[in-house]
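Colleague: no letters, just coordinates:
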């Protein structure tokens, strides 16, 4: 009967713990620094807040434009608004008028 005797190596008992440490280190690093990690989540949140502010500004601008369009619609035509827009677009005024330009963003 043949028997084999293996010498127990000291390295053998460190293989599984070393693989475990490598595994946990890899996934731990990517949980914090990865594409969907904690730092990326913070960046996404900052971006969401900035876009919410931009959305609020755009909504206010849209409401302002809708109000101007409502004043120029057929049912409630505002003569002053129509006169103002026509003069601004045509760049014309009467000789007895004083024109003051306001530089504001529409």
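Modeller: The structure has been received and is ready for your questions. A quick note: this is a predicted structure, and the numbers were derived from the prediction, not measured. Residues are numbered from 1 along each chain as shown.

Colleague: please count neighbours and contacts with C-alpha atoms only from this point.
Modeller: OK.

Colleague: just give me the neighbour total for residue 14.
Modeller: Residue 14 has 11 neighbours, counted by other CA atoms under 10 Å.

Colleague: should've said residue 32
Modeller: Neighbour tally, residue 32, other CA under 10 Å: 14.

Colleague: ok, the one 3 residues further on next?
Modeller: Neighbourhood size, residue 35 [other CA under 10 Å]: 11.

Colleague: do you know how far it is from residue 44?
Modeller: 11 Å (CA to CA, to the nearest Å).

Colleague: same question for residue 70.
Modeller: In terms of CA to CA, residue 70 sits 38 Å off from residue 44.

Colleague: comparison target, given below:
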């Protein structure tokens, strides 16, 4: 009894090849335009630069606040400066104080 070898159809080979090419096209499309693709990477890098600049500005502001808080340390506080600032903020003066008001400059 002779055996006959059945060869796969050419259509099966072509359909497998076409489906693999379509899958590669799908992956290639998402490499460029996907959430983590090339285009999104540019946007993320720009956002990183903006956030780093904002972080630097906030660090400067934090350092400023830390310096101002350090001035309230009772071991380092100058009572004359404290009373001067408090009186300036509250608008209070002693009767024996001399007040000098600078003249307004004309802007022409």
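Modeller: It's in. Bear in mind the structure is a predicted one, so any value in this text is a computation, not a measurement.

Colleague: what's the TM-score for these two chains?
Modeller: Once the chains are laid over each other, their TM-score by TM-score structural alignment, normalised by the length of the first structure reads 0.68; 94 aligned residues with a CA RMSD of 3.0 Å.

Colleague: buried residues in whichever strand or helix holds residue 25 of the second structure?
Modeller: Using DSSP states H and E, residue 25 of the second structure falls within helix 10-33. For helix 10-33 of the second structure, the neighbour count (16 or more other CA atoms under 10 Å) marks no residue as buried.

Colleague: after superposition, how close is it to the first structure?
Modeller: Taking mean CA distance after the TM-score superposition for the first structure, the mean distance separating helix 10-33 of the second structure from the aligned residues in the first structure is 1.5 Å.

Colleague: which elements pack onto that helix?
Modeller: When contacts are defined as 3 or more CA pairs under 8 Å, 6 or more residues apart in numbering; DSSP states H and E, helix 10-33 of the second structure packs onto helix 38-70.

Colleague: average offset between the helix it packs on and the first structure?
Modeller: So helix 38-70 of the second structure averages 1.1 Å relative to the first structure (mean CA distance after the TM-score superposition for the first structure).

Colleague: which outside residues touch the helix or strand just after that helix?
Modeller: Moving toward the C-terminus from helix 38-70 of the second structure, the next helix or strand (DSSP H and E) is helix 79-90. Applying CA atoms under 8 Å, 6 or more residues apart in numbering, the set of residues contacting helix 79-90 of the second structure from outside is residue 93.

Colleague: grab the most central residue of the second structure for me.
Modeller: Central residue of the second structure (CA atoms, centre = their mean): residue 51, 1.5 Å from the mean position.

Colleague: next one: it from residue 60 of the second structure, what distance?
Modeller: Distance, residue 51 of the second structure to residue 60 of the second structure, using CA to CA: 14 Å.

Colleague: residue furthest from the geometric center of the first structure?
Modeller: Farthest-from-centroid check, the first structure (CA atoms, centre = their mean): residue 1, 75.3 Å.

Colleague: I figured residue 71 of the first structure hits residue 65, correct?
Modeller: No. Look at residue 71 of the first structure against residue 65 with CA atoms under 8 Å: they stay out of range, at 9.9 Å.
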